[in-house]
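Enquirer: give me coordinates for this.
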Amino acid sequence: MGGIGKTTIAKVVFNKLTFHFGKCCSFLEDIRESLLTKDGTVQLQKKLLSDIVCSKYAEGVKDSEQGMRKIGEILNTKKVLVVLDDADDKYHIKKLIGNKSLHSGSRIIITTRNKTILQGQEFKDEIIPYEMLKMDDAPALELFCRHAFGKKFPSDDYHWLSKELVSSTRGLPLVVKVIGSLLKGKDKAFWKETKIKLRNVPEEEILKKLRISYEDLDKCQQQIFLDIACFFFNKKKTNAIYMWASCGFYPKRGIDVLTNRCLIKILDNKKFWMHDQLIDMGRQIVRQESPSDHGKQSRIWIAKEALEIIKTKERKDQVQALEIDEQDGSVEITNREFERLPYLRFLRLCNGTCVRDFTKCLSKLRWISWQPSFADSRDAGFFAKCCSKLRWISWQPSFADSRDDGFFAKCWSKLRWISWQPPLHNFRANNMYLDHLVVFKLGENYFENDSNAWDLIKVNYIIYF
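Expert: Alright, predicted model coming up:
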């Protein structure tokens, strides 16, 4: 069951045991979610090898089979402590711990919602299962009070109401925290109304219990919550804030509210974190906008579904955000297809490109993250016409980019942020005026001393590298 505290307990155990394993420790979080991304298995393998051996050794991993062999060799010769958090497939576990026996004294901790994944003959070492239990009433009440009152116990006039609310959460720590945070500072009438809502939700329907807190957010905060659930989980907050501010979502206040409600966390590396149950809830909310027609949903994060709605000829006024990560080949998106997405504000496009004249397209875009499979002068129209309101772009162009001299004359006049990995040749674009730019993240480059790129940088007053 999600929300019962598996990851929290795993972190406590991991932190207590690391002393016995030296540097041979690795905690791989949110495996189920990570494996949904392109090269997710390889990235997790690299992190494990980097944690236990070194980053240089991990860089040599080119595919998951090679990664599995390397991990098997290391775990067979070193005493290690590894946590695989939220695993849901035995074959993914094999990819992450190799196919050899572990070194004596090693410990692999696996958290999962599906206890059957460790059954069978695939694993050679001893397996000791432990089933998480729901919280008892006393610790659940204390956890609730810490979030609702900022102390271990309730106020006298809220004592019985607090106990009844905690009972309605069925001892699930995530629900206890979210509901407690929701009720902080609210009057007794709001508490009683919340108690009725909780009692009307079946015990097994945890997402409906969590949705009570979502429904109390204002419209802007709901937009930010859904964006994080669909696209920005485990992404740095700075990038998204530029887009939300431009859209009038008041992101500083919104992020504070979401954090105080225990709906998100900001990690030490400034990335958003969200519990997988809350991610599921957010995506379920988007699905319920139009269960049978993806073109009437506000956000589409699955490449196959995104491509399907782009290729249909109907206008899609509801679509605000798209992510297309085409792993099986490149994709071309035409101007006519984008004309049917008049309210698109976020686009993440991997292994694809845009062609033809985009004069009338994408005027609402605030964010582009683009990793083209190929690019040529046909893409000039895309950038020259669609970026008047763009606030953030992450661009990793191919070798053919930047060869249409001068086409940037009317581009990006309000762009605030660029993250750019330049091609392996000189920059030749002219007349790129970025008067509003405040952040320019420039990757490894091969610009010559007289390159136009240095003129682009010099006109800006605030540059962060």
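
Enquirer: from now on I want contacts and neighbour counts done on CA atoms only, so please keep to that.
Expert: Will do.

Enquirer: list the contacts for the nearest residue to K184 once chain neighbours are set aside?
Expert: Counting by CA to CA, 6 or more residues apart in numbering, K184 lies nearest to A148, which is 4.3 Å off, once chain neighbours are set aside. Residues in contact with A148 (CA atoms under 8 Å, 6 or more residues apart in numbering) are G180, S181, L182, L183, K184, G185.

Enquirer: kindly indicate which of those lies nearest V61.
Expert: Nearest to V61 among those: S181, at 43.5 Å, using CA to CA.

Enquirer: also this sequence, please, to line up against the first:
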Amino acid sequence: MIGVEFIQGIVEEISNSKLNCTPLFVARYPVGVNYRVKTILSDIESNDIHMIGIYGPSGIGKTTIAKAIFNRICDRFEGFSYLENIKEKSGTNASVIELQETLLFEILGDKNLKVENLLGGCDWFAFGSRIIITTRDKHLLATLGKGCSTYEVKELDNDEALELFSMHACHGNKLKEDYLELAYQAIHYAKGLPLALEIMGAELYGRTTQEWKNILNACNLYPLFGIQKLVDKSLITLSEYNALSMHDLVQQMGREIVRQESLQMLGRRSRLWCYEDVLEVVIENMV
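Expert: Next comes the predicted model:
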């Protein structure tokens, strides 16, 4: 008679199996991704490299490339894990522990193991291990020592940029002749940054060229140029669903500006984001 514990072990083994690995979403239109992935993979496979550091400015496609690599090679390993937004999620000891637990559980299936750090030197890992890191800070990768290969993500060339912009502006259809001048203007401002091209292409979709130009004049904010500046300074990002999000430093600055509106009286502030503050305002009837 088969014991309950034995059956439970089989269930857990199957649930943690790589057969159940859902591929990561890479990009709606992964223009230029395959070429860059092949370049990095050839480097990984031709050398005994434990770590590959992918660096470049925000919006250049680091995460997109890393996800594509992950999808290509994850089924070669007995265990694998994908952790994102580590910087934002490691602000406290509790959040670091949570990341550790997630990493170890996804790789080993053990919720109880603990480690001191998420990542150490290359000698921390067994032969055949692969760690992919994305960062805006090239110097950070230099601290990892030998065994870490670096790859700088380059901007899209003009043909790739036009293709990506057209995909978002026309959803796969050919760009109309009267849109070409605007498209080339957008490409010029974007300077090969995929994020900027996606934002501008998505904004143009479904609009006439005249509507687009009225929008620009009415706003008087020069969005093509302004968006590029925000991207250059790593202040905005774009999700897979074209949702804009801001850098954590901008968020902190905005919260500090609101806090200065009223240092003592929470009810006089224009916005509240902490659960405890909202509760206090409601209970004390400060609105």
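
Enquirer: if we can go back for a sec, what lines up with the residue nearest to K184 of structure 1 in structure 2?
Expert: By TM-score structural alignment, A148 of structure 1 lines up with A169 in structure 2.

Enquirer: and its match, that one's in a strand?
Expert: No: read with DSSP: H, G, I helix; E, B strand; the rest coil, A169 of structure 2 is helix and lies in no strand.

Enquirer: any idea how far it lies from V282 of structure 2?
Expert: As judged by CA to CA, to the nearest Å, A169 of structure 2 and V282 of structure 2 stand 45 Å apart.

Enquirer: residue in structure 1 matching E84 of structure 2?
Expert: Matched by TM-score structural alignment, E84 of structure 2 corresponds to E29 in structure 1.

Enquirer: what sits closest to V115 of structure 2 if chain neighbours are left out?
Expert: Leaving aside its chain neighbours, V115 of structure 2 sits nearest to Q100 (6.9 Å; criterion: CA to CA, 6+ apart).

Enquirer: now do the contacts for that neighbour.
Expert: Counting by CA under 8 Å, 6+ apart, Q100 of structure 2 has contacts K114, V115, N117, L118.

Enquirer: circling back: now the match of E84 of structure 2: how far from D280 of structure 1?
Expert: Taken as CA to CA, the span from E29 of structure 1 to D280 of structure 1 is 16 Å.

Enquirer: same question, R146 of structure 1
Expert: For R146 of structure 1, the distance to D280 of structure 1 - CA to CA - is 26 Å.

Enquirer: what subset of the contacts of A148 of structure 1 is buried?
Expert: For the contacts of A148 of structure 1, a burial check counting by 16 or more other CA atoms under 10 Å picks out G180, S181, L182, L183, K184.

Enquirer: tell me, stretch 395-409 of structure 1 lands on which residues of structure 2?
Expert: The aligned range for stretch 395-409 of structure 1 is empty, by TM-score structural alignment.

Enquirer: sorry, back to before: for F190 of structure 1, see how far away the counterpart of the residue nearest to V115 of structure 2 in structure 1 is.
Expert: Q100 of structure 2 maps onto Q45 in structure 1 when the alignment is built from TM-score structural alignment. Shown here: Q45 of structure 1 relative to F190 of structure 1, a distance of 48 Å by CA to CA.

Enquirer: again with K124 of structure 1
Expert: Distance, K124 of structure 1 to F190 of structure 1, by CA to CA: 54 Å.

Enquirer: same check on I179 of structure 1?
Expert: The gap separating I179 of structure 1 from F190 of structure 1 is 12 Å, by CA to CA.

Enquirer: strands of structure 2, start to end?
Expert: Ranges of strands in structure 2, per DSSP state E, are 51-55, 131-135, 148-152, 236-238, 244-246.

Enquirer: please identify the most buried of those strands.
Expert: Mean neighbour count (mean count of other CA atoms under 10 Å) peaks for strand 51-55 among the strands of structure 2, with a mean of 23.

Enquirer: now the angle between strand 131-135 and it, please.
Expert: Strand 51-55 of structure 2 and strand 131-135 are oriented at 20 degrees to each other (axes from the mean of the first three to the mean of the last three CA atoms, to 10 degrees).
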